[in-house]
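Student: have a look at this prediction, sequence included:
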Amino acid sequence: MKRRASRAGTDPVAGLLRGILPMLFLTLLVVALAIPAGLAIAPAFHRPDSSAAAADTPAPWQQVPTRLSPPGGTGAGAVQPLSSSAPVPGPGALAAQLNDALKTDGAGAFTGVVQDAATGALLFDRAGDETRVPASNMKLLTAVSALRVLGPDRRFSTKVVAGSAPGSVVLTGGGDVLLGAGESAPDAVLGHAGLATLAKATVQALRHDGAAGTVSVQLDDSLFTGPSLNPAWSPDDVAAGETAPLFPLALNSARFDPASTTGPRPQDAAMGAAEAFSAQLATAAAAAGLTVAPGVERVPAPVPSGNARILAEVQSATVGQQVDLLLRTSDNFLAEVMGRMSALASGRPGSNDGAIATVLQQLGELGIPTETLHAADVSGLALANQVSARQLTEVVRAITSGPDPRLRAALAGFPVAALTGTLGDRYTDASTARGAGLVRAKTGTLNTVIALSGYVVDADGRLLVFSFIGNGLTPGAANKPALDRAASLLAGCGCR
């Protein structure tokens, strides 16, 4: 039976929220303005000093604003930092509500953990140290590793270098799998670097060198090593387009169409990108009196970096922007590439094993125990992954409140309930609407697995981190609402 990893489309919002959508987006804008304030006082989030609201009445900071305040404003309605003196939910009251919500529809069971982000205090624990299949929640580990090893401002270069044969150029992959076929789009993440821009710059360099006649195109995609497909992945998932063979360059995160995030993917994304570059090069070369030989061949061995004369290059969006995209859309291919690029930056081979070792090392350096954690990949598509809810909440806590400020770059990538990413079509009924626009969490979905890990400010103004994982579930059963109800309970909690 086919297993499906979580994906996002165009972020639809169901009918129940359509009437309040503009005001919800206004709320999000206020929250976005609040993030810099929260970062400035890391390692903890805090809330405005005000009295706690009743659980059935949204607190002032959760209500839809009547107007926007400019950044740095101090008047009424201005965004203010949260206070660390906000009440912490009582574990007993919280457990009573969550245990009632976390009931499976059919077979299987849920584990879960809720922690206070500022102190790490354990507020809810249902078999939280038991390792489970985490599905795409595995991407949280990969995101943290990438931000620590690569840094949020790092960019990947796709280069064209002079080949060893006269008149040859070599397209060299450097880890950017979000290439666009057209001109570079500076304000975009997908398509930030464009092959048409790279081709024009290459022709300019060739003309400067006095090139004449025919130009041949070669491909160097040797940056990654080891199998391009993980043996732990189901062939059915690969055929369905949940992922694809991994290469250090690709168009549209190995998608035929940048507007489509479903369906089969190209099985040789690097060659597809090289052929698109060759076509763009032919167009640009014609205006310069040059011709481009048909076809692209892989170079038998990469040009030594010290001897490669760079003719042109384009750079990707930042790692921080790519992490945002991979979390929001739950892109397995992009996550695996980010894992391999992190491995290379840490001095390991750009392979699956190198990516896993790098992730585990980074978690260990953050003080997150990994003795019981088993990783078979870094995207969460493999059923052999084993991670506990406690380990996941510690990762989320490191992002929201930990001592490493580089991890804050992952905050915006968490999908927002009922609004963005893989949560865009959830939290739309009466039992979960309390969390709409407030819960931010990474989803995970396989046939018998669902997971939800993220953060929320409760009605008393306390930042909570949480992870709920269901394993052994009945395929197709209605289990996502249980996790959404649990997270919505946290958003409305005045649990004292």
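Tutor: Structure's in. What do you need?

Student: only C-alpha atoms for contact and neighbour calcs from this point on.
Tutor: OK.

Student: work out the gap between stretch 137-151 and the centre of the chain.
Tutor: Relative to the centre of its chain, stretch 137-151 is centred 9 Å away, using C-alpha atoms, centre = their mean, to the nearest Å.

Student: does L141 touch V359 like I think?
Tutor: Yes. Applying C-alpha atoms under 8 Å as the test, L141 and V359 come out as touching, 6.6 Å apart.

Student: list residues touching both of these two?
Tutor: Taking C-alpha atoms under 8 Å, 6 or more residues apart in numbering as the contact definition, L141 and V359 share the neighbouring residues V378.

Student: pick out the residue closest to the middle of this structure.
Tutor: By C-alpha atoms, centre = their mean, the chain has its centre lying nearest to L327, at 2.1 Å.

Student: just the strands from the protein, written as ranges.
Tutor: For the chain, the strands defined by DSSP state E cover 109-116, 122-126, 131-132, 157-162, 168-172, 214-220, 291-298, 310-315, 387-388, 440-446, 449-457, 463-471.

Student: dump the ones you listed to JSON lines, plus distance to R340 and mean neighbour count.
Tutor: Converted to JSON lines, the strands of the chain look like this (distance: least, C-alpha to C-alpha, whole Å; neighbours: other C-alpha atoms under 10 Å):
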{"stretch": "strand 109-116", "distance to R340": "30", "mean neighbour count": "24"}
{"stretch": "strand 122-126", "distance to R340": "34", "mean neighbour count": "18"}
{"stretch": "strand 131-132", "distance to R340": "24", "mean neighbour count": "22"}
{"stretch": "strand 157-162", "distance to R340": "15", "mean neighbour count": "23"}
{"stretch": "strand 168-172", "distance to R340": "16", "mean neighbour count": "24"}
{"stretch": "strand 214-220", "distance to R340": "17", "mean neighbour count": "22"}
{"stretch": "strand 291-298", "distance to R340": "21", "mean neighbour count": "16"}
{"stretch": "strand 310-315", "distance to R340": "18", "mean neighbour count": "20"}
{"stretch": "strand 387-388", "distance to R340": "20", "mean neighbour count": "24"}
{"stretch": "strand 440-446", "distance to R340": "21", "mean neighbour count": "27"}
{"stretch": "strand 449-457", "distance to R340": "24", "mean neighbour count": "27"}
{"stretch": "strand 463-471", "distance to R340": "26", "mean neighbour count": "28"}
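
Student: here comes the other one, which I'd like you to weigh against the first:
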Amino acid sequence: MAEPVKRPTDGPLNRWGKWKVPKYLKRGSGRDDLRLVAGSAVLGLVVAAGAVLAAGPWDSGQRKAERVRAAVLQRAGGAHHEGTAPDGPAPAPSAPAVLSAPGATAGLTAPAGASALETALGPLLDAPALGSVRTAVVVDASTGKQLYARGAATPMTPASTVKIATTAAALSALGPAHRIATTVTLSPDSRTLTLVGGGDPTLDKAALRALATDAAGSLRDGDAGPVRLTYDTSRYSGPALHPIGPNENIAPVSALMADEGRLDKSDRGPALRTDDPAGDAARVFAGLLDDAGVATRSGPSSGRSPAGARTVATHLSEPLSALVERALTNSDNDIAEALARQTALKAGEPASFAGSRRAVTARLEALGLPLAGARLADGSGLDRADKVTAGLLAELLALAAGPDHPELRPVLTGLPVAGFTGTLGDRYTATSPATGLIRAKTGTLTGVNSLAGTAVDAQGRLLTFAFLASGSTSPAEAEASLDALATALAEGTR
């Protein structure tokens, strides 16, 4: 056990005017967790390296979809763009020698001041590739102090970086251990089985097979004959289609779907999607029931679970922490929309786009975040009506890194790692000084580019940042400019 540390009587204040106790000063406060946040990008990536070949940005597929939609609507389209275990890998034994815990200063040079950041970031923010409007905020995660700001309170279209807000709201509302249930119910007369969707978009054939096997066992116990099969999607309400319309990056939003409605065997990236995810899942389930020895009278039909029905089978999703990490690493739109609806259900709101917007906004407000000008129109960032500020994203990431809200930690561990995983897998070279030191969520729409995440600077500090730009004309050049900004943070003042 760590020796007690005498706390100073003064020091940096957090946003609520209280002295902010750095996590590394607290006995038993999880020092290794913050080292993981700051250091796993460098030290635990052998585990992640194998995933790099399969992971990568989704932007090209989304842009294709946008061009198709633009041709129809004569305007710019919407956005685009495997989670790890909830606790994550332990830091490597060499971690203390490579990176200090955020806030530690022994043997390090004095932190760069705002003027140094202005010198480093100002010219990069002025790059023409970033278009006509660009905003930026940098925060010291160990103190909550804002180190740099340009247009911090200016609402901007965030694209997929809005997933940071969506996932944080879900974790705050439900907790990282929450699991989404898919169930099968049997009517009182044992004549109707109902597959009840709970909103898990990662439901797959193996899970459906397990549900069918358990349901069949219950029917055999009751010596039932052929049954009628229905499927219940009533947990969700409102339009199923995202405002961007049919799109290869998102299926119709349904409380019941298998494999995110994908029509191939992929688990990430763009793919052709079914226009009837619930019906398709129910038909697969019907075939699996037949394999398990249960005959159905006809094909499955939509309908609510009958009154008085009892649950005969249940499947639980992966913990919410794993779903959050997968949503952020792969920029998974289907999971993001599902998490927004789970937040709505917890708040007693309708599980719709409108209900999710109200619930996510209320949850972020309860966390004390700056929401002036914010509009969370959807959970995924596909909708151009989304508006957030760089200040909101940077402060939210700092909150996730601090000691007061450990339930938000998966927001950080799910961020793609520069040069290694997810949508940052091919945006940093092996020789880049920022490779492994940047973890960030990407965002891309036509004319919109964003990057928000964390960086470990030359002094060993964990910084959170948000860079939002609009009016760009070359996505590749805009992304390179954003990456240069993050690299400047990692390089610091050496």
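Tutor: That came through, no problem. All values reported here derive from a predicted model rather than from experimental measurement.

Student: about what we covered before: can you say which of the strands of structure 1 is nearest to A76 of structure 1?
Tutor: Closest approach to A76 of structure 1 among the strands of structure 1 (C-alpha to C-alpha): strand 449-457, 20.5 Å.

Student: what is that closest one packed up against?
Tutor: In terms of contacts (3 or more C-alpha pairs under 8 Å, 6 or more residues apart in numbering; DSSP states H and E), strand 449-457 of structure 1 is packed against helix 389-401, strand 440-446, strand 463-471, helix 480-491.

Student: what range in structure 2 matches it?
Tutor: Counterpart in structure 2 of strand 449-457 of structure 1, with TM-score structural alignment as the criterion, is residues 448-456.

Student: that stretch vs structure 1 - mean distance after superposition?
Tutor: Its match in structure 1 and stretch 448-456 of structure 2 itself, once the structures are fitted together, sit a mean 0.8 Å apart by mean C-alpha distance after the TM-score superposition for structure 1.

Student: residue in structure 2 matching the residue nearest to the centre of structure 1?
Tutor: Residue correspondence to structure 2 (TM-score structural alignment): L327 of structure 1 is matched to L328.

Student: who's in contact with that match?
Tutor: Applying C-alpha under 8 Å, 6+ apart as the definition, the contact partners of L328 of structure 2 turn out to be 163-164, 411, 414-416, 441.

Student: swap in F465 of structure 2?
Tutor: Under the criterion of C-alpha under 8 Å, 6+ apart, the contact partners of F465 of structure 2 comprise 136-139, 390, 393-394, 397, 452-455.

Student: how close does it get to A129 of structure 2?
Tutor: Applying C-alpha to C-alpha, to the nearest Å, one obtains 19 Å for the distance of F465 of structure 2 from A129 of structure 2.

Student: wait, doesn't T202 of structure 2 sit right on P319?
Tutor: No. At 11.5 Å, T202 of structure 2 and P319 do not qualify as touching, with contact defined as C-alpha under 8 Å.

Student: more neighbours: these two, which one.
Tutor: Ranked by neighbour count (other C-alpha atoms under 10 Å), T202 of structure 2 and P319 place T202 first, with 21 against 16.

Student: trace the more buried one over to structure 1, please.
Tutor: If you follow T202 of structure 2 across to structure 1 using TM-score structural alignment, you land on L178.

Student: and the helices and strands packed on strand 449-457 of structure 1 as JSON lines, adding distance to S69 of structure 1?
Tutor: Converted to JSON lines, these look like this (distance: least, C-alpha to C-alpha, whole Å):
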{"stretch": "helix 389-401", "distance to S69 of structure 1": "24"}
{"stretch": "strand 440-446", "distance to S69 of structure 1": "23"}
{"stretch": "strand 463-471", "distance to S69 of structure 1": "23"}
{"stretch": "helix 480-491", "distance to S69 of structure 1": "24"}
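
Student: of the ones you listed, which approaches Q80 of structure 1 most closely?
Tutor: Ranking these by their distance to Q80 of structure 1 (criterion: C-alpha to C-alpha) puts strand 463-471 first, at 14.4 Å.

Student: how far apart are the closest one and its match in structure 2?
Tutor: Its match in structure 2 and strand 463-471 of structure 1 itself, once the structures are fitted together, sit a mean 0.6 Å apart by mean C-alpha distance after the TM-score superposition for structure 1.

Student: list the contacts of A359 of structure 2.
Tutor: If you count contacts by C-alpha under 8 Å, 6+ apart, A359 of structure 2 has them with 340, 343-344, 347, 349.

Student: quick one: it from A377 of structure 2, how far?
Tutor: As for A359 of structure 2, its distance to A377 of structure 2 is 11 Å (criterion: C-alpha to C-alpha).

Student: likewise for T311 of structure 2?
Tutor: Taken as C-alpha to C-alpha, the spacing of T311 of structure 2 relative to A377 of structure 2 amounts to 35 Å.

Student: in a markdown table, list the strands of structure 1 along with distance to Q62 of structure 1.
Tutor: A markdown table is the format used below for the strands of structure 1 (distance: least, C-alpha to C-alpha, whole Å):
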| stretch | distance to Q62 of structure 1 |
| --- | --- |
| strand 109-116 | 18 |
| strand 122-126 | 22 |
| strand 131-132 | 33 |
| strand 157-162 | 42 |
| strand 168-172 | 49 |
| strand 214-220 | 52 |
| strand 291-298 | 56 |
| strand 310-315 | 40 |
| strand 387-388 | 30 |
| strand 440-446 | 14 |
| strand 449-457 | 9 |
| strand 463-471 | 13 |
